[in-house]
Each structure stands twice: as C-alpha cells, then as structure tokens.
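>>> I'll drop the sequence and a predicted model, then ask my questions.
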Amino acid sequence: MTTTHNGATMVLPSLGENVTEATITRWLKAPGDRIEHDEPLLEVATDKVDTEIPSPAAGILLEIVAQEDALVEVGAVVAVLGAEEGAAAATPAPAPVATPTPALDPVPTPGPSSTVAPTAGGDRVEKLPRIRRTIARRMVESLQTSAQLTTVVEVDVTAIARLRAQEKDSFHRRTGVKLSFLPFFVVAAVEALDEHPVINSSLDADCTEVTYHSAVHLGMAVDSDRGLMVPVIRDAGALRIPDLARRIADSADSVRNNTIRPDDLSGGTFTITNTGSRGALFDTPIINQPQSAILGIGAVVERLVPTRGDGGSLQIEVRSMAYLSLSYDHRIVDGADAARYLGAVKTRLEAGFAGKDIA
C-alpha cells in the first residue's frame, strides 16, 4: 500500500505466474465499513480462477476506486483505506458513502454471473462470467490450433474392482480419503508415459520444435459450479496410490471451495478427465494446449463378457469394464502412437494391483 493524505491506496496484488489483470466481480465491503487485516475485501476473476482478495491492513474502507466489472491490471489502485481513528473525520456524514460515482448502482452481481435482462417469454439472459468466457475461448483455440482426433479402447478392470471392494473401508479409515478407481487409472496412465514420451510432449507454436517433458505434471479436470478447472499435480510419477488419492481429493476440494491458486492451474504436461464419475461411458475430450494429449476415463460398469476358460471353452462372465479415450494432436502423435500408449495403459490395468500398492 502507498500512504497519501487521504489514506493508504490498496493495489491489486500479484495473482500468480502470467496473470496480469483481473476483473472486479464483487466488493464485499462498502465505503465507510470497518475492515480487519486479511479479511476478504473483494472478489476478482482472472482467466484461470475466481478468488477473494484480503485487506492488507485493518481500518476503514474510504473509497472504492475500481468498480465492479472493471478490468484492472496487477499493481493498479483498487481502493483507499484509512486508519480506524480517522473514520469519524473521513466519514462525518453519509457523504463518503455516496462519494463513489453511480457505478455502485445496481450492477447486479450476486455471484459469478448476473441477470442482464428478462425476456417477454420468461427466458433469462445472463452475463457470461469471465472464467466461462475463458473456457469458451480456449476450447475453440485448441480445436483451431491442433489436429485432434480420439482413439478408444475397452479395459477389463475386474481385478482392480475386487481389490477396491476388499480394501476401500480400511483405506478410508487409514487415510481419511475414499478409494475410487481414479488413482489406479492415474498410476497406469502415468507409468505408460515413460514408454511413450510423445504423449507427454508439447509442440511449439511454429511447429518446429517438440519438448519431451522429463516429469509428469498431471492436470486433473475438475467440474465446479463456476466451470471446468484443471489443477496440476506436480511430479505425479513419483506418487503412489495413497498419495495420488489424497492429492486428487485436495485439488478437487480447493476448486470447489474456491481456494485454488492461479499457480496451481499452470504448468501441466498431460491431462486426465474422469467423465465416468458422472456416468458417461466415454467422451472425446479436447486437448489442454499446448499439451499433445488428454485421457478420458469412462464409467466402470459390470457387463456380461464372453471369455475362454482354462480348457479353451467359451464361457460368459460378469466383468467390470471401462472405456479409455485418448484425444491427441495428430501433428505430432500418430494413430499408432496413441494405440500403443493405450495398449500399455490397458495391459497395466488388467494386470491389477496388490494390497501393498495401496498400503
């Protein structure tokens, strides 16, 4: 903050790497209100995340400089704060509350989106939140940037389903985290990247250089009421199933509780989206640029499957099955590359896991 004769100016703080501006979505205090140090003062939206900005000091909010819906650069003044003992002098009457221009008039912002105008037919027209606009732009840019297609394989995860059924209660008591199918899929997907590094690569904008990433920084797509976000789990290849289960749960909680930081959403090298958690059998996910691939995991369902017995006789069994769909950038990943990668993931999953793997 910078102190002036009118008080101390508050600027928009740094919001993470490569974040240069934010939109003021809501002020949580009005001029004349008392504020505590680190008390949430306003909400902002960036291209990556919505977040609260705390007050840098205790005192009185004297003036709102950046109004709601304003696009503000990092380091720009957003408010003027005053010492509490100066509140009487600064607000001798209701005047200071009225000093802001009519921009404080009803720009309805009850949340990340606001109703702009009702229609005669009863339809509702809402302003699209900044984060939703960003998602829309990036999805279109991804499809326009890379040559995307999807390959799908079916996987028998019966062995994993049996282990999970046996161990999920004790795992939850031991770790405090539910044991879903997802960390098993993640382990298999990450292990296969070692054998197929092109899936964990990035192509530059000029299509002249490709970067093969030595570490797997795994983006995990998370559904939230504000839209899709992809927090990144760093060095996922070094994590075991219990660690992954914890990190996945923590990442999802931080997104849904709106405590995710912008830096937590950057630096991914490969992404997994688990649409099976909502019952989808499979999908054709869109690549998270500049990555070269994204893996979609479908729902695990029990189906009647023809198998061969020990003597080669045909028999029908109930098996736990799932589809895996890999969308990839055909500029650098060929269909055979995608099939080989998915084959490696399938082999690892169908081999199953042991109790020690989740201990």
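Received, thanks. Note that the structure is predicted; figures quoted are calculated from it, not measured.
>>> all contacts plus neighbour counts: C-alpha atoms, from now on.
Will do.
>>> And residue 126, which helix or strand is it part of?
strand 124-127 (DSSP states H and E).
>>> Now do the same contact list for residue 277.
298, 299 (CA atoms under 8 Å, 6 or more residues apart in numbering).
>>> quick revisit: show me the contact partners of the strand holding residue 126.
Contacts of strand 124-127 (CA under 8 Å, 6+ apart): 113, 114, 115, 116, 117, 118, 119.
>>> in terms of contact, does residue 304 touch residue 317 like I think?
Yes - look at residue 304 against residue 317 with CA atoms under 8 Å: they come within range, at 5.5 Å.
>>> From residue 35, how far off is the closest residue to residue 298 other than its chain neighbours?
Nearest non-adjacent residue to residue 298, counting by CA to CA, 6 or more residues apart in numbering: residue 276, 3.9 Å away. Relative to residue 35, residue 276 is positioned 45 Å away (CA to CA, to the nearest Å).
>>> One more to weigh against that first structure:
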Amino acid sequence: MTKFTFNLPDIGEGIAEAEIVEWHVKVGDMIDEDDRLADVMTDKATVEMESPVKGKVLEVAGEAGDVIAIGSMLVVVEVEGELPGDAQEKVEAAPAPAPAPVVEEVKAEIAPLPAPAPTPAPAPTPAPAAISEKVLASPAVRKRAKDLGINLAEVKPAEGGRLRHADLDAFIAYSSGGGFAPSAKPRADEAKKVIGLRRRIAENMAASKRNIPHFSYVEECDVTDLERMRAQLNEGRGERPKLTMMPLLIAAICKTLPDYPMLNARYDDEANVVTRHGAVHLGMAAQTENGLMVPVIRNAESRNLWQLAGEIVRLANAARDGTAKSDELSGSTLTLTSLGPLGGVATTPVINRPEVAIIGPNRIIERPMYVADGAGGERIEKRKLMNISISCDHRVVDGYDAASFIQSVKKLIEAPALILAD
C-alpha cells in the first residue's frame, strides 16, 4: 500500500491561499480517479478539486470554511501499488485512518457576537376544547378550526346557522384584541457558519463601509417614452435577445461617462492613486443561490443594445450556475445594481471596492403627472416613473459631480432617441 498526498495546487492569479467551501469526500470513503474531492475558492471564483488517483481517503485538511496555503496537504489517499514522486510514503500495511489535522481558522475582522442565551422552553399549550358535533360546519371549516385551536361552539354564525370560513375570520379578528392570537410555531435557533462566497461578501462589504465615506444621491426620471421605445424595438427584434431596461440604462450611462471620468475609476487607497479608466468594464450585480456576485461586461461602451442584452443574460446565467470564469468576475470599473420589481422607491447601494461609484435603478411605478398639452397649458397624464440612485466615494467624487452625472443620464432617459444618436 502507498500513501498519496494530494497538495492544493496553484490555481492561478498569484494567490497564496484558498478557502475550503465544501467537501465531497470524508475519511474512509473509497474514491475513483477524477472524483470530486472538494470545492475551494479564491477571490470570487470557486474551483473543483479532482482526485488524480483511486483509493481510500485517509486524511482531509480541515473543515469547510478553513483557509489553507497553496502547496499544503488537501487530501491523503491510500492507493494500491507504487506511485512515483515525492508525494508517496511506503507503508507495510494499511494504517488506520489518521484524525484530520487541526487547521487554524482565519478570524474575521469583525468581532463575533456573543452566543445567544438559551431560549426557555415554551409552556405547554392547553389542548383546545372539544369541537361540538352539533355545530353545523363543513369538514374544511372544522379542520381549520381544529388547526387554529378554536372551539366551534364559541363561534356565532353570521347567517343561516351554518359556520363558514368568514365566521372564523371574524372570530379571529375579534378575539385577537382580547387575548386570542393564534401564531405559527417558533422555529428552532440555527447556527450557520459563514463561509465561502457569503464570507467574502461580508468581508468586502465591511471593508467598503469601513474605508469608504459613502454619500448617495437619488433622482426621479420619467421613463414613459423609454419604455415605449423598448417595446417598439422588441417588436422587431427577430432572433435577437429581448431588451429589458438594463441595456438601455447601460447605453445611457456609457454615453454620459466620458464627461464624468471621475466616476469610471478605481481608487488604490494604499498607494493613494486614482485610475480613471477609458473603457467601461461594467459590473452587474447578480443574485445567486450562494450570494451576490458581480460579473463584468467588458468594454460596455463599444456594444450595441442587442449585444449588451445578450451579454447580460450570458453572464447572469454563468454566475448562477457557477461556470463564470475568474476574469469574468473581476476588473470592473463601475457597477450597476438592480433588484428589478423589488427595487423599492430608493436605494443606497454599497460601493464595490475599489471602485468609486455604484448606480442603482429602482422600481418603475405609474403616477399622474402634469405634462404640457402643446397649447401652452398642462394636462394630467399617467406616466411611468423610476428613481435612479448613485452612491459615491466622497474622497474622490464631489456631490456636484454625482448630481450632474445623474442629471445628464436623466436627459437621455427622458429623450431616449438621443441614446441611439451618434
């Protein structure tokens, strides 16, 4: 028998360590060549580690959430026969599985919260009184009353002597003010270790708020004509991807940025250097099952609306299914974040450090507005309105510049033909 030590390989980007996100094997498992061992993460890219040998797992390097150095032991596998190289160790017989080595856990910069005091067990709830069988009610009403702990004999029907769901609703509403308040069973407390992408997000957001003096500015835009133009473009799109609001906003932003170079920038606060970028590498915040990721649309300023729409879909899908490459998740110069229909009235997004600005369109709502009637007067008309938020790094961006930028974007949004004009 031979021990084969699989060390964590250099997975690029000049990194020195990686975090174990998830184990796919445990001590004692029999594995085949190319079986998945673990998922490890650096920056925001997750890499699958596969076994180069077949055998029995003897040791693993710690638990999910531990950070290990490049070149250190990840897994030790017992294999049959001889293996060349320094990674093997001859043994006379198969040794008993060794306990996993203790790996010192990297501590987060934020002090951990104290453990919550144990929750006292709730007092037993007395069983509800038996439901009178003389009460006229359907089986569904009886079941609902039983689930809610209501004695049907205490409920008075509104009409006809037969209890209905509306009578239960009225009883609940009346009784809630007098002490009766049916509630869901409390969930048990759950302690969940913050690891992987979730931990990276927490660290990045904490560093951003700790190091960057944020300020936010919000402006209301009339997007009625923009939405009308979007619908017209989609009618003749053929095989091209469907246009959402995002490509149009990106096009308006890219058309405006040359006049505001201080916003399309990255700030190295250690070297005290601001780099103002010519190309717009637009970060697009995307929610995934594992947390928020920011894939990057390269050279967004050089793409037309249909190309932007296709790239948005491609990158969002890659982020959600875990196939996004490392260079597709880094190097952004400005970020756009949108919650779509959940966008709210206004947002104050957190800057994606080391960028200096982040833009957040909000939900589109319909409201009556006064508009010119063409004869020197005004009339009331239903319009589609949307707020646009921007958060900036006040160390390098002045409030006047941020407000002027958003006002310039607003002019394009409210006269959308200008977005397509050269």
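Everything's here; your move. Since we're looking at a predicted model, the values are computed, not measured.
>>> TM-score of the superposed pair?
The TM-score (TM-score structural alignment, normalised by the length of structure 1) is 0.81; 334 aligned residues with a CA RMSD of 3.3 Å.
>>> quick one on the thing from earlier: buried residues in the strand holding residue 126 of structure 1?
Buried residues in strand 124-127 of structure 1, defined by neighbour count with 16 or more other CA atoms under 10 Å: none.
>>> Tell me roughly how far the next helix or strand after it lies from structure 2 on average.
Toward the C-terminal end, the helix or strand that comes next after strand 124-127 of structure 1 (DSSP H and E) is helix 130-145. Mean deviation of helix 130-145 of structure 1 relative to structure 2 after superposition (mean CA distance after the TM-score superposition for structure 1): 2.2 Å.
>>> Check which helices and strands the helix or strand just after helix 130-145 of structure 1 is in contact with.
Moving toward the C-terminus from helix 130-145 of structure 1, the next helix or strand (DSSP H and E) is strand 148-156. Packing partners of strand 148-156 of structure 1 (3 or more CA pairs under 8 Å, 6 or more residues apart in numbering; DSSP states H and E): strand 314-329, helix 335-351.
>>> Please name every helix or strand in contact with whichever helix or strand comes after strand 148-156 of structure 1.
Next along the chain after strand 148-156 of structure 1, taking DSSP H and E as the criterion, comes helix 158-175. Judged by 3+ CA pairs under 8 Å, 6+ apart, the packing partners of helix 158-175 of structure 1 are strand 314-329, helix 335-351.
>>> So the residue nearest to residue 298 of structure 1 versus residue 299 of structure 1, what's the distance?
4 Å.
>>> which neighbours do these two share?
What both residue 276 of structure 1 and residue 299 touch, as defined by CA under 8 Å, 6+ apart, is the set residue 282.
>>> I'd like the helices and strands packed on helix 158-175 of structure 1 laid out as JSON lines, including mean neighbour count and distance to residue 255 of structure 1.
Below are these laid out as JSON lines (neighbours: other CA atoms under 10 Å; distance: least, CA to CA, whole Å):
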{"stretch": "strand 314-329", "mean neighbour count": "20", "distance to residue 255 of structure 1": "24"}
{"stretch": "helix 335-351", "mean neighbour count": "18", "distance to residue 255 of structure 1": "28"}
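>>> got CSV for these, with distance to residue 148 of structure 1 too?
Formatted as CSV, those follow (distance: least, CA to CA, whole Å):
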stretch, distance to residue 148 of structure 1
strand 314-329, 5
helix 335-351, 11
